[in-house]
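Participant: Provided below are the primary sequence and the corresponding predicted coordinates.
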Amino acid sequence: MIALAALDIAGTTIEEGSAVYRALHDAVRRHGSSADVADVARWMGADKRTAIRALLALDGDASAVEQTFVDFERLLAEAYEATPPVAMPGVLDAFAAFRERGARIALTTGFSTDVTEQLLERLGWTDGVVDAVVTTDDVPAGRPAPYMVHRAMERTGVTDVAQVLTAGDTVLDLQAGRNAGARFVVGVLSGGVPREVLEAAPHTHVVPSIADVPMLLDLLDTPAAIATV
């Protein structure tokens, strides 16, 4: 039985065209970092202030972290204004399937609360679509620390990690799910990270998208599968 599905946002439940990583790259470059695309990719799924601090340390002024973060949020807002984010195909059906199983739904993200609220407002996900939203502002450390998953459990009243499923499109998402002790740690390929990269990280399953997770749970609920889980 799954009591909680704790799901990443960008690249997992919401398609935003990798705008977050372009904005992050542009912001740190403007503040003196020589970070390239590969450097930025290593921080996919992480708290953005943590990512900025590390990327500026390559060449830039570490004292500029907060100003860089402000620039990052501005660039991201401009990108979302130009190309509004949309729900991933099949995500609302997946939410419905989780609810049919009696599970609650939480979104977890490396975004700040301000960015997350703007993002969810653009999609109309501000009233009853999910049961909880946890951002890096809500916890002492972002991924791969387990705190966002555990805070999602707290906010939804779930106390048993054996009843938790996590899903995300980055290595840090999978590490956080493993560190949280979730029963199912699912990688999704919709964010563009290659299958071999996700499969090299801690996981229980890797599937094409969040739309495939309910079908995965159906298979896991068969008597033969239950006997082996």
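Facilitator: Happy to help now that I have it. Computed from a predicted model, the values in this text were never measured in an experiment.
Participant: make it CA atoms for all contacts and neighbour counts henceforth
Facilitator: Will do.
Participant: what are the boundaries of the strands in the protein?
Facilitator: 4-8, 14-15, 86-87, 104-108, 132-134, 164-168, 184-188, 205-207 (DSSP state E).
Participant: redo those as a markdown table? Include mean neighbour count and distance to V70.
Facilitator: Formatted as a markdown table, the strands of the chain follow (neighbours: other C-alpha atoms under 10 Å; distance: least, C-alpha to C-alpha, whole Å):
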| stretch | mean neighbour count | distance to V70 |
| --- | --- | --- |
| strand 4-8 | 26 | 23 |
| strand 14-15 | 20 | 22 |
| strand 86-87 | 17 | 24 |
| strand 104-108 | 25 | 21 |
| strand 132-134 | 23 | 20 |
| strand 164-168 | 29 | 26 |
| strand 184-188 | 27 | 30 |
| strand 205-207 | 18 | 34 |
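Participant: can you put those in CSV and add distance to A225?
Facilitator: Output for these, formatted as CSV (distance: least, C-alpha to C-alpha, whole Å):
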stretch, distance to A225
strand 4-8, 20
strand 14-15, 30
strand 86-87, 31
strand 104-108, 23
strand 132-134, 30
strand 164-168, 16
strand 184-188, 13
strand 205-207, 13
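Participant: and E154, which of the ones you listed is closest to it?
Facilitator: With C-alpha to C-alpha as the criterion, E154 lies closest to strand 132-134 of the strands of the chain, at 9.6 Å.
Participant: show me what that closest one is packed up against.
Facilitator: strand 104-108, helix 147-156 (3 or more C-alpha pairs under 8 Å, 6 or more residues apart in numbering; DSSP states H and E).
Participant: take the one below as the second:
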Amino acid sequence: MEREEVQAVIFDWAGTTVDYGCFAPVHAFVETFRRRGIEITAEEAREPMGLAKIDHIQSILGMRRIKDVWNAAFGNEPNEKDAQALYRDFEATIFKVLKYHAKPIPGVVELVSQLRKQGIKIGSTTGYTREMIAVVAEEAEKWAYKPDSIVTSVEVPSGRPAPWMCLQTAINLQVYPLSKMVKVGDTVSDIEEGISAGMWTVGVLKGGSEIGLSEQEITNADPYQLQAKMRRAENRFLMAGADFVIDEIGDLLEIIDRINHRLIERKDSFIG
């Protein structure tokens, strides 16, 4: 008889399982625009985080301030041709830094080991292309992190917030119903992706893009300011519909227990 428990967890990559603070894409986006003479802030670079990278660039170009700056610099608002040119530059830039931002976030390797002991499969989705994530995955494996499945946004009809990467992961892992799968990520688009797929959703704060701080910055931060920042990020996740929000990735084990309890209750209620 099939267990009424979580069967699989789908993790995001940068900011969730590797690259504490999600800095590789931020640096690449900022540098890509700077080469065109357009200065964007780290906050602007982070705002669309989680999307497919071409969608991310188009989202930045759609920001009112960026449109105005671009228009002042080039005499017209950015168009699709500009977006494609920026994306090519972004690819060249990020490939230079990916391998240096692939170390697993503290607690990830231990968490995955514990999940596997419970018979839970490990999937992953990403806004990186297959070529990009191949670099990250190769480095992460050296640190003992290797998910059972990797699905990228360019291998499905569309990336986040659409459900396709999660659905393809379910196929790859041969897990159903989707109510027995959990999507974990550090961005609002991760949560939206999981909701679209009908899965449980969990937002992660420390190490993620919504907080956007390095380990050292979190250690050195004023505790009251850090808590305020974390609660604002938590509210964004909850407003997006997240089922749970955790301070750090290692807290997921407790959430899995809570979901399992709810799944069993749901079944008992249905039978009753």
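Facilitator: Nice, thanks for sending it over. It should be emphasised that the depicted structure is a prediction, and the values quoted were computed from it without experimental measurement.
Participant: hang on, the earlier thing: can you list the helices and strands packed on strand 132-134 of the first structure in JSON lines and add distance to A224 of the first structure?
Facilitator: Shown next, in JSON lines, are these (distance: least, C-alpha to C-alpha, whole Å):
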{"stretch": "strand 104-108", "distance to A224 of the first structure": "26"}
{"stretch": "helix 147-156", "distance to A224 of the first structure": "29"}
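Participant: who's in contact with the closest residue to A180 of the first structure other than its chain neighbours?
Facilitator: Spatial nearest neighbour of A180 of the first structure, excluding adjacent residues (C-alpha to C-alpha, 6 or more residues apart in numbering): P146 at 4.5 Å. For P146 of the first structure, the contacting residues are 176-180, by C-alpha atoms under 8 Å, 6 or more residues apart in numbering.
Participant: which other helices and strands contact the biggest helix by length in the first structure?
Facilitator: Counting by DSSP state H, the longest helix found in the first structure is helix 65-82. Judged by 3+ C-alpha pairs under 8 Å, 6+ apart, helix 65-82 of the first structure is in contact with helix 19-30, helix 48-59.
Participant: for burial, what's the neighbour tally of the counterpart of E47 of the second structure in the first structure?
Facilitator: If you follow E47 of the second structure across to the first structure using TM-score structural alignment, you land on R42. For R42 of the first structure, the number of neighbouring residues by other C-alpha atoms under 10 Å comes to 13.
Participant: okay, stretch 238-253 of the second structure sits on what stretch of the first structure?
Facilitator: By TM-score structural alignment, stretch 238-253 of the second structure lines up with residues 199-214 in the first structure.
Participant: buried residues in stretch 258-270 of the second structure?
Facilitator: 259-260, 263 (16 or more other C-alpha atoms under 10 Å).
Participant: likewise for stretch 53-69 of the second structure?
Facilitator: 53-61, 66-67, 69.
Participant: how about H25 of the first structure, what's its match in the second structure?
Facilitator: H25 of the first structure maps onto V30 in the second structure, by TM-score structural alignment.
Participant: grab the nearest non-local neighbour of its match.
Facilitator: I40 (5.9 Å).
Participant: from the buried residues of stretch 258-270 of the second structure, which single one is nearest N79 of the second structure?
Facilitator: The nearest one, if we look at those relative to N79 of the second structure and count by C-alpha to C-alpha, is I259, at 44.9 Å.
Participant: which residues are in contact with that closest one?
Facilitator: 5-6.
Participant: mind checking how far it is from E138 of the second structure?
Facilitator: From I259 of the second structure over to E138 of the second structure the distance is 32 Å, taken as C-alpha to C-alpha, to the nearest Å.
Participant: M49 of the second structure now?
Facilitator: 22 Å.
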